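K.L.:
okay, sequence plus prediction incoming.
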Amino acid sequence: MELAQAKSFFIEVRNKLIKARKLGDLDYNLKNKKNIVKNNTITNVLGTYKKLAKRANDIILFVKPNGDIMAVNDVALYKYGYSRKELLAMNVFGIRIDEQSVVAGDLKTSEEKGILFETVHRKKDGSLINVQVNSQGTTIAGKKVIISVIRDITERKNMEEKLHYVARHDYLTGLPNQYYLIEYICQMRKKSSLKTSAILLANIDNFKIVNDTYGYSAGNSILIQIVKCFQFNLREHDFFVRLGKDEFAIIMPNIDKEEATLLANKLLAVLKQENFILGENFFKVSVSIGVGFIETIQDIDNAFSYADVAMRTAKEQGKNRVVVIQKMEDRMKVIENNRILTQVIDAIKKNKFKLFLQPICKIGNDVLHYEALIRMIDDQGEILMPAAFIPVAERYGLMSQIDQWVIGTAIKMLESRNDLNIFVNISGESLGDDSILQFIESHIRNSIINPCRIGFEITETTAIKNITKAEQWIHRLKALGCCFALDDFGVGFSSFSHLQKLPVDYLKIDGSFIRDLDSDNTKRALVQAMNVVAHTLGKKTIAEFVENASIWKILNELNIDYGQGYYLGMPEPIFKVNLLR
């Protein structure tokens, strides 16, 4: 039963008790406030309860405050595998796997004020089921009784685990992905001390040629073989991650610089010698590897930068080699990084950004709203895409200033066009800055726009990392009338409990699940599952990366609410946006 159903159940039981009193089953003295219990009164009343319990689809237990089971419904017999006689001789301490102190505490809370929680129960055969328990104390014939309505949520939990695994692992190779890598790094940061470790970034050379020449299926086959080759030669506790289609990261904990360099060169040599099977032919591949080192906890981010510069240097020096960089300042790539940093700072000072709008469409291609997408003008007057400057801005703590520019510009657009609704992205840096939230609230209040015309997006990963801040932002901005979307849904998935805490209006299903949707039945099943979850939680879904008509058609068949992608509309400056589509 859901909570509302449980309440209805208890009310119905109460009414039965009142009726039983009137019929003489209970003689209740209102003046003296005493219960005069006739013979077998509790048995008769429990019989009334059990008649109601038979209509339930969930397990129902009638329990004494000490945990002894007094009565059960037929569903309990089926779910637990015990006979009625066996269950009535048991105590709830024998069903739950929690510590006895925890069970005792829950019984006390149930008796005093009621409780709703999730736990695990053990069946007669020893197997476990995940359950949601709604327990409420009541009084029957002057005796305290706890009624527990128990729902088997094992299937839901299994789905959570599958989605959690999918979100943290690469679909093709089964390796951890970049979101799992973030978790791993967070764990590294929590260590009080850290021995020298190494980070290897490996990029398959000329892999695009393999895909273009032999097709993606052949390319995937080669990738899987490369991964197995690497795994065979890595140490057991090395953390091997797929970052992108042809790029991998390996974190090697507790390894000195010499050993890490030797292992990197070993991987290179093994790959050179390996003959990869491609149909009836053998195929040779090479790899460029960059190595960075972590000597203190503070070095973690820098080590990735070192490894990235080293890997790109290996590419530029002819590929098929290992490059080790310990000081980024020694490499020319740092100059390029600093050049971009200077341009970002200059763009913030001189307002050298542009805002493009991309539509989010309903079925039938009507526009729901537009997402604001930022571009930057470089020194030559060329437009730079976010991937060219956002990582630098994030690394050097400039995203809050950029977010403020985007928000201010979006509000001006809305004031100039009363036919627009716009959503803007909020970075993780801004989410942790209360002054940015105050800035937004102030700008909305001082503008002439209706707050419902502006919405905000935060990524699922950012929200989970800053769950308290995310709740604060959402509640305060929704109080003004704004809407909220959770971006990249699925890739940072942790638990449905997080979604229940975040009262967002839309869940944007990450594009990695939408790409190839028209040729991948597994992705179709996952998208369908996420849509069901979203709708169950009362939220609308938006599919990202809708790139062709067949994907859009499938999304419509799956009852996805909205879509966004090049097929539905390209990002455009505001003067090119035509509202009536």
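P.N.:
Cool, got the structure. Residues are numbered from 1 along each chain as shown.
K.L.:
switch to C-alpha atoms for all contacts and neighbour counts from now on
P.N.:
Fine.
K.L.:
what's the burial count for the residue lying closest to R122 once chain neighbours are set aside?
P.N.:
In this structure, R122 finds its nearest non-sequential neighbour in L128, 4.6 Å apart by CA to CA, 6 or more residues apart in numbering. Burial measure for L128: 16 neighbouring residues, criterion other CA atoms under 10 Å.
K.L.:
do you know how far L128 is from G569?
P.N.:
In this structure, L128 lies at 49 Å from G569, with CA to CA, to the nearest Å as the measure.
K.L.:
check which helix or strand K469 maps to.
P.N.:
helix 467-480 (DSSP states H and E).
K.L.:
could I get the full set of helices for the stretch 451-581 of the chain?
P.N.:
With DSSP state H, counting those that start in this stretch as the criterion, the stretch 451-581 of the chain has helices at 460-465, 467-480, 496-501, 511-514, 521-536, 549-557.
K.L.:
got the buried residues for the first one?
P.N.:
Burial within helix 460-465, assessed by neighbour count using 16 or more other CA atoms under 10 Å, is assigned to E460, T461, T462, A463, I464.
K.L.:
sorry, back to before: looking at the helices of the stretch 451-581 of the chain, which is nearest to R375?
P.N.:
Closest approach to R375 among the helices of the stretch 451-581 of the chain is made by helix 511-514 (20.5 Å; CA to CA).
K.L.:
pretty sure I449 sits in a strand.
P.N.:
No. Residue state for I449 (DSSP: H, G, I helix; E, B strand; the rest coil) corresponds to coil; a strand is not indicated.
K.L.:
wait, it touches M413, no?
P.N.:
No. Distance between I449 and M413: 10.0 Å, which falls outside the contact criterion (CA atoms under 8 Å).
K.L.:
next up, a structure to set beside the first:
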Amino acid sequence: LIGIDHLARINDAFGFDVADAVIAEVASRIRARLRGGDVLGRFSGNKFGLILKNCTVDDMHVAAERFLASIRDEVVPTKSGPVSVTASIGAVGVPRYARNTDEAINRAHETLDGAKRRRAGSYSVWRPNVERDAQRRVNIRVTDEIVTALNERRIVMAYEPVVEARSRRPAFHECLVRMERDDGQMLLAPDIVPVAERLGLIRLVDHRVLELVIAELANSPAVQLSLNISPDTTMDPDWWASIESLMRAHPGVGERLIVEITETVAIQDIDDVRGFVTRLKNFGSRIAIDDFGAGYTSFRNLRKLGVDIVKIDGAFVQNIANSADDCAFVQTLIDLARRLQIKTVAEWVQDEESAVMLREWGCDYIQGRLIGLASSQRPWGAGAEAVLPAAG
């Protein structure tokens, strides 16, 4: 398969008619370099299918470079002016590495995608890969496990306390997803979320987490909870339909809900994210940026978005007692946030010395090993008003 790189950019920059002219010219250049008996066809919008007959692996390499050079070495003349174009190639040897047409197309397509990810204008040939095949078997098994766990209501919550830095009184609890396996083993969020995101299941997980958190808020009127949602979920219309329905069914819970989004979300299209934030604030909910400091969000964007809380990435917090750089960075973040009237949470607080430093710098809330790790037991069920002793 030969794929024209970045055709969508050409569409946006020059229009579809220019992109069509580019496609036609690329096809002409490929056709001019075919041998007798080779077959060329249009596969999809920006891709061509090519069959090279009686071709060794070495022949395939030579032919691929010939095709790529013919496309990249001369600009394509169009009515809007010359356009520079490159293409990438994904190839598979048949019948050695593909037993039928579908397998050949799938493997060529997969290899083309890999070539494009690695570098535009490159060539790659399919090879057996034991690790890849093993990972795919794992993906199939884990997909089945997650879907079955969702259907059997084995996706549950654990609650990690977030306390006021000065008084150590509970402020809210962060809800972290857990999955109970058939054998009783409990999988933690780092075991579930990345896999669910990679396999396209995170929307289903986020929907279930939302249902569980809203139900908990409805049953416990004095509790405040936060939940994390993935980047894809922020623009998911079904998630919005669910939260609107749940908010109508349980008036008042919105004011006790904090929704945590990552910096990745915050630096996407600002208008889209601002719309997301505004709709949540209309329910009375607050917005927190999770793992702040790990990405590239500017404080200007935080102010523009109307964020209520920033949670400082624990990677910077955990060593503030021993690292001058982390100390300066965290202190600066807290100071800037305070000037913008944004509350701060320090994650991964490990020891009393760090907690005291954070309190003196004006950090509003802390969470981590010092305060207590996530537990599936509801802390507000008994002794919810217990206060951890403040530092001296």
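P.N.:
Sure thing, it's come through. Just so it is clear, the model here is predicted, and its values are computed rather than measured.
K.L.:
want to try CSV for the helices of the stretch 451-581 of structure 1, with distance to G47 of structure 1 as columns?
P.N.:
CSV is the format used below for the helices of the stretch 451-581 of structure 1 (distance: least, CA to CA, whole Å):
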stretch, distance to G47 of structure 1
helix 460-465, 47
helix 467-480, 46
helix 496-501, 37
helix 511-514, 52
helix 521-536, 35
helix 549-557, 48
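K.L.:
so for Y184 of structure 1, which of those sits nearest?
P.N.:
Ranking the helices of the stretch 451-581 of structure 1 by their distance to Y184 of structure 1 (criterion: CA to CA) puts helix 460-465 first, at 13.3 Å.
K.L.:
where in structure 2 does the closest one align, residue-wise?
P.N.:
On structure 2, the counterpart of helix 460-465 of structure 1 by TM-score structural alignment is residues 263-268.
K.L.:
before we move on, what about stretch 373-391 of structure 1?
P.N.:
Residues 176-194 of structure 2 are the counterpart of stretch 373-391 of structure 1, counting by TM-score structural alignment.
K.L.:
cool, and stretch 232-240 of structure 1?
P.N.:
Aligned using TM-score structural alignment, stretch 232-240 of structure 1 spans no residues in structure 2.
K.L.:
end to end, how far does that stretch reach?
P.N.:
Chord length of stretch 232-240 of structure 1, first to last residue, is 11 Å (CA to CA).
K.L.:
quick one on the thing from earlier: so how far is K79 of structure 1 from the residue nearest to R122 of structure 1?
P.N.:
Shown here: L128 of structure 1 relative to K79 of structure 1, a distance of 10 Å by CA to CA.
K.L.:
give me the longest helix you can find in structure 2.
P.N.:
Looking across structure 2 with DSSP state H, the single longest helix is helix 130-151.
K.L.:
which is the next helix or strand following that one?
P.N.:
Proceeding N to C from helix 130-151 of structure 2, the next assigned helix or strand is strand 155-164, under DSSP H and E.
K.L.:
not counting sequence-adjacent ones, nearest residue to the residue at minimal distance from the centre of structure 2?
P.N.:
For structure 2, P231 is the residue whose C-alpha lies nearest the centre (CA atoms, centre = their mean; 5.2 Å). Setting aside the residues directly before and after it, P231 of structure 2 is nearest to V265 in space (CA to CA, 6+ apart), at 5.4 Å.
K.L.:
what number of residues lie near whatever residue of structure 1 lines up with L217 of structure 2?
P.N.:
Under the alignment defined by TM-score structural alignment, L217 of structure 2 is paired with L414 of structure 1. Residues near L414 of structure 1, counting by other CA under 10 Å, number 19.
K.L.:
for F248 of structure 1, same thing?
P.N.:
By other CA under 10 Å, 20 other residues sit near F248 of structure 1.
K.L.:
do the one 4 residues further on as well
P.N.:
The local packing of M252 of structure 1 (other CA under 10 Å) involves 23 other residues.
K.L.:
could you do the one 3 residues further on as well?
P.N.:
A count of nearby residues for I255 of structure 1, using other CA under 10 Å, gives 16.
K.L.:
my guess is it meets A198, correct?
P.N.:
Yes. Counting by CA under 8 Å, I255 of structure 1 sits close enough to A198 to count as a contact (6.7 Å).
K.L.:
would you mind finding the match for R154 of structure 2 in structure 1?
P.N.:
Matched across to structure 1, R154 of structure 2 falls on K352, judged by TM-score structural alignment.
K.L.:
meant to ask about E385 of structure 2, not that
P.N.:
Under the alignment defined by TM-score structural alignment, E385 of structure 2 is paired with L580 of structure 1.
K.L.:
from P359 of structure 1, how far out is that match?
P.N.:
12 Å.
K.L.:
and the two? Which one has more around it.
P.N.:
Using other CA under 10 Å, the more surrounded residue of L580 of structure 1 and P359 is P359, with 26 against 7.
K.L.:
excluding chain neighbours, give the residue nearest to the more buried one in space.
P.N.:
Counting by CA to CA, 6+ apart, the residue nearest P359 of structure 1 is Y370, at 4.3 Å.
K.L.:
what's the burial count for V307 of structure 2?
P.N.:
Here the neighbour count serves as a burial measure; for V307 of structure 2 (other CA under 10 Å) it reads 23.
K.L.:
follow-up on the earlier one: need the residues touching each of L580 and P359 of structure 1.
P.N.:
Counting by CA atoms under 8 Å, 6 or more residues apart in numbering, the shared contacts of L580 of structure 1 and P359 are V367.
K.L.:
mind checking how far A266 of structure 2 is from R274 of structure 2?
P.N.:
Spatial separation of A266 of structure 2 from R274 of structure 2 under the definition CA to CA is 9 Å.
K.L.:
residues contacting the residue nearest to R122 of structure 1?
P.N.:
With contacts defined as CA under 8 Å, 6+ apart, the neighbours of L128 of structure 1 are V120, H121, R122.
K.L.:
okay if I get those as JSON lines plus secondary structure?
P.N.:
Output for the contacts of L128 of structure 1, formatted as JSON lines (three-state DSSP):
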{"residue": "V120", "secondary structure": "strand"}
{"residue": "H121", "secondary structure": "strand"}
{"residue": "R122", "secondary structure": "strand"}
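K.L.:
between these, which has the most around it?
P.N.:
Most neighbours among the contacts of L128 of structure 1, by other CA under 10 Å: H121, with 22 neighbours.
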